[in-house]
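# just coords:
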């Protein structure tokens, strides 16, 4: 079936060049195809300076700007769409100082990665408390690498202006699903006030564009109100915050729908807190464009490798040992446990069909050996495969939208994951 030719929307921001690091300044978002079978799924392209990223896309989770075990030279060959990084400004809170980061040339100059896009999201354990003076103004206590730190918009914007990410999110006051209605209302009001404060402190001609944070917990009314208020501000896109904090998977589509009805179609939407494959499909169906996820990293740390199929023609993974139950060795239809002794002498790659460096060069037996001898190379090889496989998953999602087959792909995937 030919995909629906959705009207092409373009959002452009013309920004000045950055110091000694000559970043291109034309940024826009273009919607290229939409689903017409009951979902808001859409495929597009996000241009950030000289970086071009196809959406829906995965932002690679980083610590101080880089994935945990993948070096910059390996990133180049990881995947064609591995060009967008999610960073937390909190990781750069005290070291190096904002003045040092500014002198180096922001996050692009510090990491010597001008060809990558960086999106700053303050997602680390946000908790709002009164400030030390006991006034009516509130700051936020963030869990940073140096412990809890009180953060206010003025301090946050100092960090953002030093880092110069391509996109940055305003501070969200995220609350779990079980808070009272009164606390939820405070969250919405505070997040909107913080957005206004952050926008007012952004320097004129700044090269970074803002994402407005949308909150509201599990209240449809507050989610709609927050989305409507943020959409009325001069922002480049939206961060859907406060998800993954206790809401049920059954209630989430209704909450997302309430938000989407109040957001414009021509700006990108990012969501934090939904990183599992099934959650990603939920978000894509709602019209989300950008996702950050620690799922590949967490599997890597556990010694697991992703093996779930990426298209409806592939068969599910089946253990070669018919007398071994998958549950006994930690394997299932989505992943395999490479610490298991069953792989000690397995000379095959993680997946025969995978084109990543790990699968092309190394065997399950070698990775099993590295894991059991506590060699860090094990995590490097596993994260290469897991990140590549997850990026391939997003590519399969984009293809399904292109051929107007997203709903069928999503139903097939969820059925086999169960």
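Sure, I can see it. Please read all numbers here as calculations on a predicted model, not as lab measurements.

# make it CA atoms for all contacts and neighbour counts henceforth
OK.

# Identify the residues contacting the closest residue to residue 158 other than its chain neighbours.
Spatial nearest neighbour of residue 158, excluding adjacent residues (C-alpha to C-alpha, 6 or more residues apart in numbering): residue 98 at 7.0 Å. By C-alpha atoms under 8 Å, 6 or more residues apart in numbering, the residues touching residue 98 are 158, 159, 162, 163.

# In CSV: these, plus secondary structure and distance to residue 262.
Compiled in CSV, the contacts of residue 98 are given as follows (DSSP: H, G, I helix; E, B strand; the rest coil; distance: C-alpha to C-alpha, whole Å):
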residue, secondary structure, distance to residue 262
158, helix, 30
159, helix, 30
162, helix, 32
163, helix, 31
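
# For residue 108, state which of those residues is nearest.
residue 163 (8.0 Å; C-alpha to C-alpha).

# For that closest one, which non-adjacent residue is spatially closest?
Here the residue nearest residue 163, using C-alpha to C-alpha, 6+ apart, is residue 106, at 4.2 Å.

# one step back: among the contacts of residue 98, which ones are buried?
Among these, the ones that count as buried by 16 or more other C-alpha atoms under 10 Å are 158, 159, 162, 163.

# nearest to residue 50, of those?
Using C-alpha to C-alpha, residue 163 comes nearest to residue 50 of the buried ones among the contacts of residue 98, at 17.4 Å.

# Hmm, the closest one is touching residue 109, no?
No: using C-alpha atoms under 8 Å, residue 163 is not in contact with residue 109; the gap is 9.2 Å.

# In addition, the following structure is provided for comparison:
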């Protein structure tokens, strides 16, 4: 199929082109996602997870200069610690041709901004969703996000791609009635989100309909309604479970698919691609970098052997004097400018630069990994290499020896029951020195000061005045 000229696309239009036009039996497919004003994204590809609108430990200029992250996913709950109309992100001015969201987070122009209600991975909220709102986790606690507020937010923020609101059930034990309610709510919310677009189609960006995780027969009914009622209004599909892509109806197969999952390993990424997912969030990259892990796996030159680590911990003692790059032949900024011993030192000293350099390497590595996957799909060797990859590499990322950087409490799951603080006191060791300094400056004798004076008297260097 021919690729459309970007210049012919309307301002907010999204185009997804399948390179081969047909799907293989395994669900593998190659495509290209085109949005006017952004760099085309070859698929399958990855989406970077953000915190407060930025990739952790990487400033936006560093992201633009040293990485090739094609798209980032942004959770609205990161920005609405206040009621949406009063949230700073909505009160900032922006030009008619710019996006409030992009201006607020200073996102590079060639990177696609994907906006959803909740961050990925999202925390479980104790408060239940209602017929008109979902429960979200903000920096000041759990709150409710009304559908009307969400629709206003996506209209004002003008992201490149917006994910529809969904009633996601996160508890393990779910009744049949609750699943049906989840499907009904998500369907109704999609209808209410699309209604304002019918009057002014060009005022809104592309919308990806969310497909909640349901039982097979319920999912079939839900997808059937989606195809019958909203196929012309939606521009893509989004879901949490990679398996959803394999159950799509033929009328929806040509739409781009965004999988907002949290794969724990590259093997799970390969599985999601095998099922036909086009864009996949990869929070595991942030997790590896914060754990001091440098990724070292490949898809085109799989080594012989078994249980080969997917990466290595730079805090391990052997790296303290190792002057080799993280990965031999790697062309990322970190590997071409620095060596393992330097990053080992930075991690040991808890310097922020350590995690920045690791993020640069790991995101470059995952970008190369996806490029190798696309090449394998094109030349028909994907299945063979995927099996060899699973045989050769560990199924889990390596364990970390370090503590990692300081973390935000509201983005980490609480276990309750006297849970210890996640971060050590940064300045606790200075309190004793501060107390002694105050005593010295006050001029008031203390028992410790008198003891020092007696020592001086014993040595014949002075006398104690009574």
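Cool, got the structure. Values in this document were obtained by computation on a predicted structure and should not be read as measured data.

# hang on, the earlier thing: what distance do you get for the residue nearest to residue 158 of the first structure to residue 159 of the first structure?
6 Å (C-alpha to C-alpha, to the nearest Å).

# now swap in residue 264 of the first structure and tell me
Distance of residue 264 of the first structure to residue 159 of the first structure, computed by C-alpha to C-alpha: 29 Å.

# all helices for the stretch 51-200 of the first structure, in order.
With DSSP state H, counting those that start in this stretch as the definition, the stretch 51-200 of the first structure shows helices at residue ranges 72-78, 98-104, 106-111, 153-163, 181-201.

# Please report how far residue 340 of the first structure lies from residue 304 of the first structure.
Distance of residue 340 of the first structure to residue 304 of the first structure, given as C-alpha to C-alpha: 10 Å.

# Looking at those two, which has the bigger crowd around it?
Set residue 340 of the first structure next to residue 304 and count neighbours by other C-alpha atoms under 10 Å: residue 304 wins out with 24 against 17.

# which one in the second structure is aligned with that one?
Under the alignment defined by TM-score structural alignment, residue 304 of the first structure is paired with residue 293 of the second structure.

# Its match touches residue 309, doesn't it?
No: counting by C-alpha under 8 Å, residue 309 is not a contact partner of residue 293 of the second structure; they are 10.7 Å apart.

# roughly how far apart are the spatially most central residue of the second structure and residue 108 of the second structure?
Nearest to the mean C-alpha position of the second structure, by C-alpha atoms, centre = their mean, lies residue 49 at 1.5 Å. Distance check for residue 49 of the second structure against residue 108 of the second structure: by C-alpha to C-alpha, it reads 15 Å.

# ok, back up a step: the residue mapped onto the residue nearest to residue 158 of the first structure from the second structure and residue 153 of the second structure, how far apart?
In the second structure, the residue paired with residue 98 of the first structure is residue 90, using TM-score structural alignment. From residue 90 of the second structure over to residue 153 of the second structure the distance is 7 Å, taken as C-alpha to C-alpha.

# same question, residue 22 of the second structure
When residue 22 of the second structure is compared with residue 153 of the second structure (using C-alpha to C-alpha), they lie 37 Å apart.

# what does residue 338 of the second structure give?
For residue 338 of the second structure relative to residue 153 of the second structure (C-alpha to C-alpha), the value is 43 Å.

# do residue 280 of the second structure as well
Using C-alpha to C-alpha, residue 280 of the second structure is found at 24 Å from residue 153 of the second structure.

# Out of the helices of the stretch 51-200 of the first structure, which is closest to residue 27 of the first structure?
Of all the helices of the stretch 51-200 of the first structure, helix 106-111 sits nearest to residue 27 of the first structure, with 16.1 Å by C-alpha to C-alpha.

# how far out from the middle of the chain is that closest one?
Computed by C-alpha atoms, centre = their mean, to the nearest Å, the separation of helix 106-111 of the first structure from the middle of its chain amounts to 20 Å.

# And stretch 410-418 of the first structure, by the same measure?
22 Å.

# Please, where are all the helices along the stretch 251-400 of the first structure?
Here the stretch 251-400 of the first structure has its helices, by DSSP H, counting those that start in this stretch, at 252-260, 277-286, 295-301, 357-361, 364-372, 377-402.

# I'd like to know which of those helices is closest to residue 237 of the first structure.
Of all the helices of the stretch 251-400 of the first structure, helix 252-260 sits nearest to residue 237 of the first structure, with 12.3 Å by C-alpha to C-alpha.

# chain center to the closest one, what's the gap?
Worked out by C-alpha atoms, centre = their mean, helix 252-260 of the first structure lies 18 Å from the chain centre.

# same thing with stretch 348-360 of the first structure?
25 Å.

# Could you tell me where that stretch falls in the second structure?
With TM-score structural alignment applied, stretch 348-360 of the first structure matches the range 324-336 in the second structure.

# mind checking the end-to-end distance for that stretch?
End to end - C-alpha to C-alpha - stretch 324-336 of the second structure spans 10 Å.

# Then stretch 209-220 of the first structure?
Taking C-alpha to C-alpha, stretch 209-220 of the first structure runs 28 Å from one end to the other.

# The aligned residue in the second structure for residue 42 of the first structure: neighbour count?
If you follow residue 42 of the first structure across to the second structure using TM-score structural alignment, you land on residue 29. Residues near residue 29 of the second structure, counting by other C-alpha under 10 Å, number 24.

# Then residue 14 of the first structure?
With other C-alpha under 10 Å as criterion, residue 14 of the first structure counts 15.

# Check the one 3 residues further on too.
Summarising burial for residue 17 of the first structure: neighbours were counted as other C-alpha under 10 Å, giving 16.

# which ones are touching residue 42 of the second structure?
30, 31, 32, 33.

# Make CSV from the residues you listed and add secondary structure to it.
Shown next, in CSV, are those (DSSP: H, G, I helix; E, B strand; the rest coil):
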residue, secondary structure
30, coil
31, strand
32, strand
33, strand
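
# and which of those is nearest to residue 12 of the second structure?
Distances from residue 12 of the second structure to the contacts of residue 42 of the second structure, taken as C-alpha to C-alpha, are shortest for residue 33 (13.0 Å).

# Is the closest one in contact with residue 43, as I believe?
Yes: judged on C-alpha under 8 Å, residue 33 of the second structure makes contact with residue 43 at a distance of 7.1 Å.

# Who has more neighbours out of these two?
More crowded of residue 33 of the second structure and residue 43, by other C-alpha under 10 Å: residue 43, with 26 against 21.
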